[in-house]
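Peer 1: here you go, sequence then predicted model.
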Amino acid sequence: MEKAKHLLIVDDDEEIRELLTGFLTQRGFRVSVAGDGDEMRRELVRWSIDLIILDIMLPGEDGLSLCKSVREKSDVPIIMLTAVTGDSDRIVGLEVGADDYLEKPFNPRELLARMKAIFRRVSGGGADEEDEGVKVSNRLFRFGGWVLHEGKRELRSPDKFVVHLSSGEFALIVAFLEQPQKVLTRDDLINATRGVEAIAFDRSIDIQVSRLRKKLEGDCDKPKLIKTVRGQGYIFAEKVGMSPIKGRS
């Protein structure tokens, strides 16, 4: 039996914490709550958290700062909540490492749908079985000295350091590595990273690409790996080697 996903809700509104806790607990999730950044950090030390639901407007340290702090140390998925209408909080939230965002007020069912989409991305969608009990459990991608282990969701730099990726960044790099040296439109990348049910947000993919570029090569002014194709989208310019990693079922 699959272990229940453990969620952490970080919001200073007690009514929202209680509403979401009841709704998500009824659907099989374990839920912990925090009212500010200090409580959030204590819960992250205490538990192994599978996803954080993080409000931007918090007393003391705000959600954007907390998101950035978490992302520097972990790839745990983060959905941000904002009461501000418009793109500003969304853009900044994505820039500091959030995987998705919702504007308040929202329908808890929409939050649940977005959570499930993130968990599908993180799980990789399962494995393909082959003959004689051998199955392809994941893939190993190699490019320019980098190695991406799909099953472990682990990206190692040429100097062997592990680079943390959010679930959105992981889905994005896999989309590029599966189709190297081919132009991918923004719609192609939105579908690959957030699913066909995603609500298109013009700058979301551009921000994700910018974040991924910084992690891969630092200098976003003259990218060598992920290049912009004006008026079309992006192309992963490096040659990619891919090999399946097989294991016994």
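Peer 2: Nice, thanks for sending it over.

Peer 1: all contacts plus neighbour counts: C-alpha atoms, from now on.
Peer 2: Will do.

Peer 1: so what touches stretch 170-186?
Peer 2: 121, 141, 153, 189, 192-193, 205, 208-209, 212, 229, 232-240 (Cα atoms under 8 Å, 6 or more residues apart in numbering).

Peer 1: near residue 33, how many other residues are there?
Peer 2: By other Cα atoms under 10 Å, 21 other residues sit near residue 33.

Peer 1: meant to ask about residue 161, not that
Peer 2: 10.

Peer 1: ok, residue 122 next?
Peer 2: 20.

Peer 1: secondary structure class of it, three-state.
Peer 2: Residue 122 falls in the helix class when you classify it by DSSP: H, G, I helix; E, B strand; the rest coil.

Peer 1: separation between it and residue 227?
Peer 2: From residue 122 over to residue 227 the distance is 25 Å, taken as Cα to Cα, to the nearest Å.

Peer 1: what are the ranges of the strands in the chain?
Peer 2: Applying DSSP state E to the chain gives strands spanning 6-10, 30-34, 51-55, 78-82, 100-103, 128-129, 134-143, 146-149, 154-156, 162-163, 183-185, 226-229, 233-236, 241-248.

Peer 1: dropping in the other structure now:
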Amino acid sequence: MNDARILLVDDEQSILELLQTVLRKEGYLHVDSVKTGEEAIEACKAKKYDVIVLDVMLPGRSGIDVFPFIRQTTDAPVLFLTARSSDFDKLTGFAIGGDDYITKPFNPLEVVARIRAQLRRYVGSTYGKLSEATSPRSTNVFDYGRFKLDELAGELLVEGQVVSCPALVFQLLLFLCKNPNRIYTKSELYEKVWGEEAFSDDNTVMVHIHRIRERIEADPSYPKFIVNVRGLGYKIVKDELQELSAP
């Protein structure tokens, strides 16, 4: 874990120095920092990073603007860092593919905790693929008719076609598939899948649920598989016709 490479992107030198200091105290020694979006793009072209902390309010091109260009060179999780705290801003960051959203002012230890949670999901794996060395079981395929989730292959198939699935989207869907017809609150899902306390922010789970629905539902506006039980939480619906197979 401590070999992970981290890129910090922020135009405030004090924030960069604070995060670098805390990360290094926590054992993360490979921490680079840049101050502009253009520098971030070039850094991602030059090196492979395991996680990126990207400020939204950058001089010139914003973090939102440069994010698609960063995604062209790396699949590393991106944590947006910004003074904007409205739900709209958070949802914008998640909607374009961000993995987490941290608002200023922040506790640097919270940033470290969120980075650590992302690294647990990404370092040593590729988008949800679990090596057979870490799991003695045969490949499990969760068959829901319209879609199938192949755990060890790390593949989501919808109507027979492989659909791209970012790691945390895959892991959240996998967790639900392993626990069908059971209701989980947003906080419970965050703690189970992300591996950290929810920090009183459940937008992350909500947006990732939306991403899953976009992939597996015929009409995401009227979901049949992942449903919201009002006032309680989410569950994935599995009936007696849907089998768990192990080829």
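Peer 2: Structure's in. What do you need? For clarity, every value in this text was computed on a predicted model and none was experimentally measured.

Peer 1: picking up where we left off before, export the strands of structure 1 to a markdown table and tack on distance to residue 91 of structure 1?
Peer 2: Formatted as a markdown table, the strands of structure 1 follow (distance: least, Cα to Cα, whole Å):
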| stretch | distance to residue 91 of structure 1 |
| --- | --- |
| strand 6-10 | 20 |
| strand 30-34 | 24 |
| strand 51-55 | 15 |
| strand 78-82 | 11 |
| strand 100-103 | 10 |
| strand 128-129 | 36 |
| strand 134-143 | 29 |
| strand 146-149 | 27 |
| strand 154-156 | 25 |
| strand 162-163 | 22 |
| strand 183-185 | 20 |
| strand 226-229 | 19 |
| strand 233-236 | 19 |
| strand 241-248 | 33 |
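
Peer 1: and of the ones you listed, who's closest to residue 42 of structure 1?
Peer 2: Residue 42 of structure 1 lies closest to strand 30-34 among the strands of structure 1, at 8.8 Å (Cα to Cα).

Peer 1: what's the mean distance for that closest one versus structure 2?
Peer 2: Once fitted to structure 2, strand 30-34 of structure 1 is off its aligned match by 2.0 Å on average (mean Cα distance after the TM-score superposition for structure 1).

Peer 1: which helices and strands sit right next to that strand?
Peer 2: strand 6-10, helix 14-26, helix 37-46 (3 or more Cα pairs under 8 Å, 6 or more residues apart in numbering; DSSP states H and E).

Peer 1: rerun that using 6 Å as the cut-off
Peer 2: The elements that strand 30-34 of structure 1 packs onto, with contact taken as 3 or more Cα pairs under 6 Å, 6 or more residues apart in numbering; DSSP states H and E, are strand 6-10.

Peer 1: pull the number of nearby residues for residue 130 of structure 2.
Peer 2: Other residues close to residue 130 of structure 2 by other Cα under 10 Å number 16.

Peer 1: from residue 26 of structure 1, how far off is the spatially most central residue of structure 1?
Peer 2: The centre of structure 1 sits closest to residue 167, judged by Cα atoms, centre = their mean, with a distance of 2.2 Å. Note on residue 167 of structure 1: its distance to residue 26 of structure 1, by Cα to Cα, is 25 Å.

Peer 1: coming back round to it: which of the contacts of stretch 170-186 of structure 1 are buried?
Peer 2: Buried members of the contacts of stretch 170-186 of structure 1, scored by 16 or more other Cα atoms under 10 Å, are 121, 141, 153, 189, 192-193, 205, 208-209, 212, 233-238, 240.
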